[in-house]
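Novice: Make a model of this:
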Amino acid sequence: MIYLGITFIVLLALGMPVAFTVGLSALAFFFTQGVPFEIIIQKLVSSTQSFSLLAVPFFVLAGNLMNETGITSRLIRFATLVTGHMRGGLAQVSVLLSLLMGGISGSATADAAMESRILGPDMAKKGYSKGFTAGILAMGGLITATIPPSLGLILYGVTGEVSIGRLFLAGIIPGILMTLVLMFSVSYISKKRNYSKESDHFPSLKEVLKGLIENIWALMFPVILIVGIRFGVFTPSEAGAFAVVYALFIGLFVYRELSIKKLMECLRQTAIDLAVIMFIIVCSNAFGYAIVTGQLPQTLARAIVQVSSNPTIILLIIMVFVFIAGMFMEATANVLLLTPIFLPIIEAYGIDPVHFGIIYMILVTMGGMTPPVGVTMYTTCSILECPVETYTKESVPFIVSIVVLLLILVFFPQISLFLPNLVYGVAA
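Specialist: Predicted coordinates:
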């Protein structure tokens, strides 16, 4: 394990891409332990043979397709209608849009990048500071960590053999609460800085209903997925295939905005996205095998047990570790690497893996929005030309509000478990 740890830290410090860092560290461990080359190849290839993993490429393609069908522009208009009358109107629009887009993109970085390009310039013209703009656009993407179909929840479910249907339902209430918490933070800061509103009147019921009807295709998407999975119409993997067909149908026959050129661009971008994700999955599986072989989960479990036997304390310790790890590694890699380590520990303490999964995904995703190696943070700052130092300072209120929400979720697990227990029954 010493060679594994040293190689990993050195390569990460040198700025090696995460997938290569993980893969080369695993290879260093295997060679020092004399593991046959055939087993190494088997471990690399076996990670791609999961049927449930088929959900990932399908949902990635569906998200890219929906962004080209006109759904995004319609959702922006609806978000502006509903929240434009609030102080800090455009910032409020961005938060609500993240909630609505969470059921489409499933990716925090993709959501933050899209909103930075579309809303960023207008927020600058309205007088919002660069740091505030970058902070809320990046942190708003955190909502996609729990709103179905979250790619992170799918990977967590596949890796830990946890019900994806239960995870999807468990993420809904925390996702809505996260939206409200961030909107409250925006309102508080905007009032102090006198940021403008987008409209002078509260939307009428007629206007809201009209907006809902215009966006019914987008808003129904996550509902159809959850209902379909719950009642056995399709598995999570088949739900991904359905999502692609659904997106094509909307783009070609409902909004009629999906051209052949846009379709080719979607396929190109999806191929790039999947190449990155699958390479991380392959390397992470080998790294995970090295960790298990080196008895790290058992060693870590014994160390944690010595600290406390209280499940809540154990969960808080793991949360701190996950948050720190998220600062240095990409979310997908963290989910694949840390799930096999921590899931057995939390299950041994009687903590529901679905409840843990929601908290876990929020923390892992938030790591991408914090220094020093946050992918979402750098993406947003790059697009908006905002210094990382300025972003870090102005994102503190949003981070604090999310931490408060996480503590509430820890001490009141039924917030996450209410819907899955209602629909599926209490887990045995």
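Novice: When you work out contacts or count neighbours from here on, use the C-alpha atoms and nothing else.
Specialist: Will do.
Novice: Find the residue at the geometric middle of the chain.
Specialist: Nearest to the geometric centre of the chain sits residue 145, at 3.0 Å (C-alpha atoms, centre = their mean).
Novice: Now do it against residue 311, distance only.
Specialist: 24 Å (C-alpha to C-alpha, to the nearest Å).
Novice: swap in residue 98?
Specialist: Taken as C-alpha to C-alpha, the span from residue 98 to residue 311 is 33 Å.
Novice: Repeat that for residue 267.
Specialist: Counting by C-alpha to C-alpha, the gap from residue 267 to residue 311 is 45 Å.
Novice: swap in residue 71?
Specialist: Taking C-alpha to C-alpha, one finds residue 71 at 43 Å from residue 311.
Novice: Those two: who's more crowded?
Specialist: residue 71 (24 against 17; other C-alpha atoms under 10 Å).
Novice: Which residue, neighbours along the chain excluded, lies closest to that one?
Specialist: residue 218 (6.5 Å; C-alpha to C-alpha, 6 or more residues apart in numbering).
Novice: which helix of the protein spans the most residues?
Specialist: Taking DSSP state H as the criterion, the chain has its longest helix at helix 260-293.
Novice: in the helix or strand just after that one, what counts as buried?
Specialist: Going down the chain from helix 260-293, the next helix or strand is helix 296-307, by DSSP states H and E. Within helix 296-307, the residues that count as buried by 16 or more other C-alpha atoms under 10 Å are 297, 301, 304.
Novice: So which residues make contact with helix 296-307?
Specialist: For helix 296-307, the external contacting residues (C-alpha atoms under 8 Å, 6 or more residues apart in numbering) are 1, 291, 314, 340, 341, 342, 345.
Novice: residues contacting residue 238?
Specialist: Taking C-alpha under 8 Å, 6+ apart, we find residue 238 in contact with residue 55.
Novice: Tell me which helix or strand it sits in.
Specialist: Short version, using DSSP H and E: residue 238 is in helix 236-249.
Novice: and this one, so I can compare the two:
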Amino acid sequence: MGILIGGFLVLMLLGLPVALAMICASLLYILATGSVPNVIVAQRMIAGVESFPLLAVPFFILAGNLMNIAGITGRIYNFAVALVGWMRGGLGQVNIIGSVIFSGMSGTAIADAAGLGTIEIKAMRDHGYSAEFSVGVTAASATLGPIIPPSLPFVIYGMMANVSIGSLFLGGVVPGIVMTLLMMATVAFIARRNNWGGDALFSWKKLGSASTEIAVVLAFPLVTWLLTRAGVSVNTAVGCTLVVLLLADWYFDFSAVMALMAPVILIGGMTLGWFTPTEAAMAAVIWALFLGLVRYRSMTLKTLVRATVDTIETTASVLFIVTAASIFAWLLTVSQAAQLMTDAILGFTQNKWMFLLLANVLILVVGCFIDTIAAITILVPILLPIVLKLGIDPIHFGLIMTLNLMIGLLHPPLGMVLFVLARVARLSVERTTMAILPWLVPLFAALIAITYIPEITLWLPRLVAAGK
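Specialist: Alright, predicted model coming up:
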């Protein structure tokens, strides 16, 4: 155990990438102990990616890239300006609302930060906001990406913990709303303290137009439900409602209705049992292609190829981390290291609330040093047995783990959102880190609420399960 964990930590401190550090530490353990045949390394690495749920990874990444090149991010931004740009700290509020909408399509914090973040930071700085405030609110809002469904970390966690990915997606809805409200309250507080006004003139016409688009989107599931109650089959009801929606969008030329429909289609399709979360990722790609090629006609062959190449590069790095983490996690299990850690934690406390406190601290620290996907793959085999033994719902714990790791993305040394935004805003990593620190207050407030009020996470999955 000392060779495995010690070797990993030493290699990390020497600056080796996380995935390579895990593979090298695993090989070192195998060579030193001679207890595991060498061929097991290749077998376990291949087994780590031979999973149907992991098919969702490239498709969600591709969907996020397609949304970016289709110009949908710009439409979302303009819609958010019309909806909340007139409030105090207007573009800060726009930043948050834009992230809420975009996170329902991309599923990753990095896509959110790189996509909308580029537009938002430039607009905020052009309106006189400091670089620090612009970067801080963009970083905080990017954490919504993996909490509001769909979510790549939920896919990995669901696969590792053997829990319903659809239930994890539903479990992220209410926590995402709580986080949004806390961030918007933080913007309002900072704006009032600095005597900032809005960044767009209040207009009943624009507000009414934005509200109408929201009403149209919300009417889709409502009308579908009413038709089914009247005896129409689900497929016919959805088909008819979708055709009417497309005609209305074409006639009135709504700015963002089709973009807003993406999360409705994904969550609704999974709830109705039309497709699994993995198939939902494919549906997200099809919807993005429809918007870019047919509805908005903003995609070209060149941009489509670029999005595909970017997706291949990102997917390769993610799956390489998964393969490396799978052999490392397996060795933690067979070497009894995971069991020893479990016994040590249970020997310290049998109280589930105290365990959740300790788990939060552990995951936060790990999230600052290890990539999100690798951290989930390593920590789930160690912590899940304790979670189940103490009677903690694994879906609830999945939200806790994901939010902790999202906060870790905002910190050096390996916080990817931190580095993406430092590059976008052309700030040093040190200045970017200082800009993010005040925004840890609403994030930690959300983490505490989600940790110690399980119903925030579990209410919606239980409601949907009861209604089936």
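Novice: aligned partner of the residue nearest to residue 71 of structure 1 in structure 2?
Specialist: Aligned by TM-score structural alignment, residue 218 of structure 1 pairs with residue 259 of structure 2.
Novice: which helices and strands does the helix or strand encompassing that match pack with?
Specialist: Secondary structure from DSSP H and E places residue 259 of structure 2 in helix 257-271. Judged by 3 or more C-alpha pairs under 8 Å, 6 or more residues apart in numbering; DSSP states H and E, helix 257-271 of structure 2 is in contact with helix 90-106, helix 165-171, helix 204-229, helix 277-289.
Novice: Recalculate using a threshold of 6 Å.
Specialist: The contact analysis (3 or more C-alpha pairs under 6 Å, 6 or more residues apart in numbering; DSSP states H and E) places helix 257-271 of structure 2 against no helix or strand.
Novice: Stretch 436-446 of structure 2 maps to which residues in structure 1?
Specialist: So stretch 436-446 of structure 2 is aligned with residues 395-405, judged by TM-score structural alignment.
Novice: List of residues touching that stretch?
Specialist: residue 135 (C-alpha atoms under 6 Å, 6 or more residues apart in numbering).
Novice: List the buried residues for that stretch?
Specialist: Result for stretch 395-405 of structure 1 [16+ other C-alpha under 10 Å]: buried residues 395, 397, 398, 399, 402, 405.
Novice: Which part of structure 2 matches the longest helix of structure 1?
Specialist: Aligned using TM-score structural alignment, helix 260-293 of structure 1 spans residues 301-334 in structure 2.
Novice: Endpoints of stretch 162-173 of structure 2, how far apart?
Specialist: End residues of stretch 162-173 of structure 2 are separated by 20 Å (C-alpha to C-alpha).
Novice: my guess is residue 48 of structure 2 meets residue 326, correct?
Specialist: Yes: taking C-alpha atoms under 6 Å as the definition, residue 48 of structure 2 is a contact partner of residue 326 at 5.3 Å.
Novice: of the two, who's got more company?
Specialist: Applying other C-alpha under 10 Å to residue 48 of structure 2 and residue 326 shows that residue 326 carries more neighbours, namely 25 against 22.
Novice: Contacts only, for the more buried one.
Specialist: Counted by C-alpha under 6 Å, 6+ apart, residue 326 of structure 2 has contacts residue 48.
Novice: would you list every one of the helices in the stretch 1-150 of structure 2?
Specialist: Remark: helices assigned in the stretch 1-150 of structure 2 by DSSP state H, counting those that start in this stretch are 2-13, 18-33, 39-49, 56-69, 72-84, 90-106, 109-126, 131-142.
Novice: Nearest approach to residue 318 of structure 2 belongs to which of these?
Specialist: Residue 318 of structure 2 lies closest, by C-alpha to C-alpha, to one member of the helices of the stretch 1-150 of structure 2: helix 56-69, at 8.4 Å.
Novice: tell me the angle the closest one makes with helix 301-334.
Specialist: Angle of helix 56-69 of structure 2 versus helix 301-334, following axes from the mean of the first three to the mean of the last three C-alpha atoms, to 10 degrees, is 150 degrees.
Novice: any idea how far helix 56-69 of structure 2 is from the chain center?
Specialist: Mean-position distance between helix 56-69 of structure 2 and its chain equals 13 Å (C-alpha atoms, centre = their mean, to the nearest Å).
Novice: Can you name every helix or strand that that helix contacts?
Specialist: Counting by 3+ C-alpha pairs under 6 Å, 6+ apart, helix 56-69 of structure 2 packs on helix 277-289, helix 301-334.
Novice: possible to save these as CSV with distance to residue 6 of structure 2?
Specialist: Below are the helices and strands packed on helix 56-69 of structure 2 laid out as CSV (distance: least, C-alpha to C-alpha, whole Å):
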stretch, distance to residue 6 of structure 2
helix 277-289, 36
helix 301-334, 12
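Novice: Just say which of these is most tucked in.
Specialist: The highest average neighbour count among those, using mean count of other C-alpha atoms under 10 Å, belongs to helix 277-289 at a mean of 23.
Novice: and that helix, which stretch of structure 1?
Specialist: Aligned by TM-score structural alignment, helix 277-289 of structure 2 corresponds to residues 236-248 of structure 1.
Novice: And that stretch against structure 2, how far off on average?
Specialist: For stretch 236-248 of structure 1, the mean deviation from structure 2 after alignment is 1.7 Å (mean C-alpha distance after the TM-score superposition for structure 1).
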